[in-house]
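Enquirer: My questions concern the predicted model and sequence given below.
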Amino acid sequence: MQGLTICTTAVFIIGEIAGVGVLALPRAVDDTGWIGFVLIVVFTLLSTYTATLIGKCWAMIQERYPEYRSHVPDPYPIMGEKTYGKTGRYLVTITLNIFNFGSSVVFLVLAAGNIETLLTDVIKDISFCYWLMILTCIVVPIVCLGTPKDFCFRPIGVGAAISTGIACTLIIIQIFQDNSHSKNTTVHSNIKLQNFSSAFGTMVFAVSGHSVFPTIITDMKKKEDFKLAALLGYGIVLLMYIPTAASGYFVYGRDVNVNIIRSIPAGPLAYVVDILVTLHLLLGFIIYMNPVCQQFEAKVGVPKAFTWKRCIVRPLIVLVVLFIAESVPHFGAILSLVGGSTTTLLSYVFPCLFYMKLCNSNCGNKTDHPSSVIEWSLVLRMTSHVTIQTK
């Protein structure tokens, strides 16, 4: 089976991270003021850089450990193990699964909310909770597909990227049409520390797909080309984010909803945008669930090939996500909390620590040294501080 190319990898990057940012960044910018645009650019550049570090880390691990030169289900935890021993592996595994589960919940909640709004005048008897269950039944068969390198999986990334690009264009068109018919003066929110912290977490989440990047890298034809794919993917994402956030910020101001679709007036364009964004969210949900499923399957001994065991394990994992979504159906709180805690570790802390450790001549030792314990204690302190600020 051939691996992913630069363009295909870039498409997966776009399809994975672009959707939620398009919806939530206009409100996040209003909560931070004009400095929000600077923060989006800064976080995008930082995320691009740390994404390339992940690619370099995996290349070094494959060079030193031949057993990892084929596809593996848990590349990110392996990076933690080869740099900081069992402590690193456990911390990465826990953080990774919390992030992927949290992201999957956000995507499912948003998709169900969009469908409920779209069909509220047609189907009034189906509530939000029931839409969550209906969408879960729809995505379960697709979740049972293989990995990103499989041909059947590639249309998911392509569909997510294309739907988001079209949706961004239509959102901007609809916003400016609404502005041309409105005579109201735009008023912006007063910047408050709590809102600023929440927006900070949202922005970090919007440009972070690092939990899935190692899985994508292992499926690439040439692992060293990931840096080019990251530059291309993040460049296109930034071209989506800035115009959408700017149009919502300057036209609606403090009246912009946490989900930009709720701010644009009802009409044909709004309905099309709703459908496209919902499509992206469902496809993005599948992308985020894939690493979680692969790790769990490796633990319980499910074969890499498609078998009936996969059709039992993966639906059970999706049911856990459904339970969380039904319990906490407010995506804004989940988004900010996940963005300010686990995302910080996966996107900015771990890649830098792992790269520096792998560049050290003693990186192959699996035991935990006193220096490693000190480094991890500093990481945990920093993360807990960011989490408190985000809350």
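Expert: Perfect, thanks for sending it.
Enquirer: only C-alpha atoms for contact and neighbour calcs from this point on.
Expert: Noted.
Enquirer: distance from the centroid: which residue in the protein tops it?
Expert: residue 183 (37.2 Å; C-alpha atoms, centre = their mean).
Enquirer: Wait, a helix at that one?
Expert: No: going by DSSP: H, G, I helix; E, B strand; the rest coil, the assignment for residue 183 is coil, not a helix.
Enquirer: How much space separates it from residue 252?
Expert: 12 Å (C-alpha to C-alpha, to the nearest Å).
Enquirer: Residue 103 contacts residue 288, doesn't it?
Expert: Yes: between residue 103 and residue 288 there is a contact under C-alpha atoms under 8 Å: 7.1 Å.
Enquirer: here comes the other one, which I'd like you to weigh against the first:
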Amino acid sequence: MAKMLISQVRNFLPTTEKSEKAGFVQFENEATEMTNISNGSAKTETHTDEENVEKISAWQAGWNVTNAIQGMFIVTFPYCVLEGGYWAIFAMIGVAWICYYTGNILVECLYETDDMGMRVRVRDSYVRIAEDVWGRSIGGRIVHTALLIELLMTCILYVLLCGDLMVGLMPNSDMNLASWIMLSTFLLVPCAFLRSLRAVSWFSFWCTVAHMFINAIIIIYCLTKASDWKFADVQIRIDIWTLPISVGIVVFSYTSQIFLPSLEGSLHDRRLFRPMLKWTHIAAAVFKALFSYIGFVTWGFSTKEVITNNLSNDALKSVVNLFLVAKALLSYPLPYFAAVQLLETALFKGRPITVFPPCYDSNANMTVWALTLRIGLVILTMLFAIYIPHFNVLMGLIGAFTGNMLSLVWPCWFHLKLRQGTLGLWQKTRNYGIITFGLVCSVLGIYDSAHGLVRAFQGHEPRPFQGG
């Protein structure tokens, strides 16, 4: 099951979900000039409505972005080199730049320049941007639905992955996959009481610590095998069937755009957003390229889809997998919190604004509606992980569309529409080029996942292009 899950992650662009939600909180009409950071000459005018908004530092925002772009699936990156050769390594660097760029222009779409030449934050979320481009009835609903799908799929993926890893750790246990999933879900119930992005940032921090520990163990192990590294196994030629698989995994791994408007809106100093995004993506690109290359040359063509499965020492493999379980559990709060806030914003503000009563009383305490929504979402992710057959393949099919649209295509399209009078020829060309790249990735991902889904229902391993 874990092999199936990872083989399909190349097409699921969540979120991992990563998702901005229609605003973790409403960041109403707050503006900060974001230019001239280096010389400190930015003009700043601020209009705040900061009730219930807890600000975070650039470091805390960086932990959240790192959680999103250096997530669970970096252990599949050496396998990308098997499928894509040197071109996969180039993609790890190139896609990092593309996603850094789309993240910046998405946040730029939150701002307009006023008569005084100052940039004012007139939009508070991804959904609000879509509403201004496509209209409230169409644009807002399309992006709102895509965000929610992406977030929930990410949450379900983490729960399912916890169960798969525990089954692999204890194959002789009396507990089956469903039992391990339920146990993992029990550990995640406290997420229902998360109230601030600051608390979520701490989960992301410890997730990053677990991530660094896992990768340090694997790299040290690979370095002990340096005398046997298989440099000749890294291919230069392009395989038109396997390279898209590698690129799909890489694009998926850099998805953070869906969180960025909320993260930028919650920063103490929004001028630090761009450098924070730049350095997190540079660090991710460098680490992913080195980790993938070292991991692949250690085992060459014997590299497995999850690099930890190549570890020959059972005790070492068990320790690494336990940390992977911890990392999956610590990764869950970020997309979960975003999904909760998305639903609260859309459905639980009280009549006549929304269908349901508000989630908070006059003292900002959670009501029964809030607890029902939050605990219900945790249970929902558990049920989907247990009962939906071939969920991971179906998730890849849906994610191939939503993820690429949210991370690549829509940010560029919205930027073109909202800034059409101010963009130069080069920037327009760049935006259209990224849109084309995103659409190609979507078409290949949808075809790949659909092929895999058909194979899964036929009783075969749901990996396209293999025999049997």
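Expert: In hand now; what should we look at? None of these values were measured; they are calculated from a predicted model.
Enquirer: what about the residue farthest from the centre of the first structure, distance to residue 251 of the first structure?
Expert: Distance of residue 183 of the first structure to residue 251 of the first structure, computed by C-alpha to C-alpha: 11 Å.
Enquirer: Residue 80 of the second structure matches what in the first structure?
Expert: When the first structure is aligned by TM-score structural alignment, residue 80 of the second structure is paired with residue 28.
Enquirer: Skipping its backbone neighbours, what lies nearest its match in space?
Expert: Nearest residue to residue 28 of the first structure, sequence neighbours excluded (C-alpha to C-alpha, 6 or more residues apart in numbering): residue 199, at 4.5 Å.
Enquirer: quick one, strands of the stretch 201-350 of the second structure?
Expert: Applying DSSP state E, counting those that start in this stretch to the stretch 201-350 of the second structure gives no strands.
Enquirer: Tell me where the stretch 151-300 of the second structure has helices.
Expert: Taking DSSP state H, counting those that start in this stretch to define them, one finds helices in the stretch 151-300 of the second structure at 177-188, 197-224, 243-253, 260-265, 273-299.
Enquirer: Redo the ones you listed as JSON lines? Include mean neighbour count and distance to residue 169 of the second structure.
Expert: Output for the helices of the stretch 151-300 of the second structure, formatted as JSON lines (neighbours: other C-alpha atoms under 10 Å; distance: least, C-alpha to C-alpha, whole Å):
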{"stretch": "helix 177-188", "mean neighbour count": "18", "distance to residue 169 of the second structure": "11"}
{"stretch": "helix 197-224", "mean neighbour count": "19", "distance to residue 169 of the second structure": "16"}
{"stretch": "helix 243-253", "mean neighbour count": "26", "distance to residue 169 of the second structure": "25"}
{"stretch": "helix 260-265", "mean neighbour count": "26", "distance to residue 169 of the second structure": "35"}
{"stretch": "helix 273-299", "mean neighbour count": "20", "distance to residue 169 of the second structure": "22"}
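Enquirer: and residue 431 of the second structure, which of those is closest to it?
Expert: Among the helices of the stretch 151-300 of the second structure, helix 243-253 comes nearest to residue 431 of the second structure, with 16.4 Å by C-alpha to C-alpha.
Enquirer: Next up, the contacts around the aligned partner of residue 234 of the first structure in the second structure.
Expert: Taking TM-score structural alignment, residue 234 of the first structure has residue 281 as its aligned residue in the second structure. By C-alpha atoms under 8 Å, 6 or more residues apart in numbering, the residues touching residue 281 of the second structure are 69, 96, 97, 100.
Enquirer: Could you export these as TSV, including neighbour count, secondary structure and distance to residue 54 of the second structure?
Expert: Output for those, formatted as TSV (neighbours: other C-alpha atoms under 10 Å; DSSP: H, G, I helix; E, B strand; the rest coil; distance: C-alpha to C-alpha, whole Å):
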residue	neighbour count	secondary structure	distance to residue 54 of the second structure
69	28	helix	24
96	25	helix	29
97	17	helix	30
100	22	helix	25
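Enquirer: can you list these in TSV and add distance to residue 417 of the second structure?
Expert: As requested, these are arranged in TSV below (distance: C-alpha to C-alpha, whole Å):
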residue	distance to residue 417 of the second structure
69	27
96	24
97	22
100	20
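Enquirer: State the pair within the residues you listed that is farthest apart.
Expert: The span of the contacts of residue 281 of the second structure, defined through C-alpha to C-alpha, is set by 69 and 97 at 12.4 Å.
Enquirer: Tell me how many other residues crowd residue 227 of the second structure.
Expert: Neighbour count of residue 227 of the second structure, defined by other C-alpha atoms under 10 Å: 9.
Enquirer: Let me see the contact set for the residue farthest from the centre of the first structure.
Expert: Contacts for residue 183 of the first structure (C-alpha under 8 Å, 6+ apart) come out as none.
Enquirer: Excluding chain neighbours, give the residue nearest to the aligned residue in the first structure for residue 249 of the second structure in space.
Expert: Under the alignment by TM-score structural alignment, residue 249 of the second structure pairs with residue 202 in the first structure. Spatial nearest neighbour of residue 202 of the first structure, chain neighbours left out: residue 336 (5.1 Å); criterion: C-alpha to C-alpha, 6+ apart.
Enquirer: Nothing else from me, thank you.
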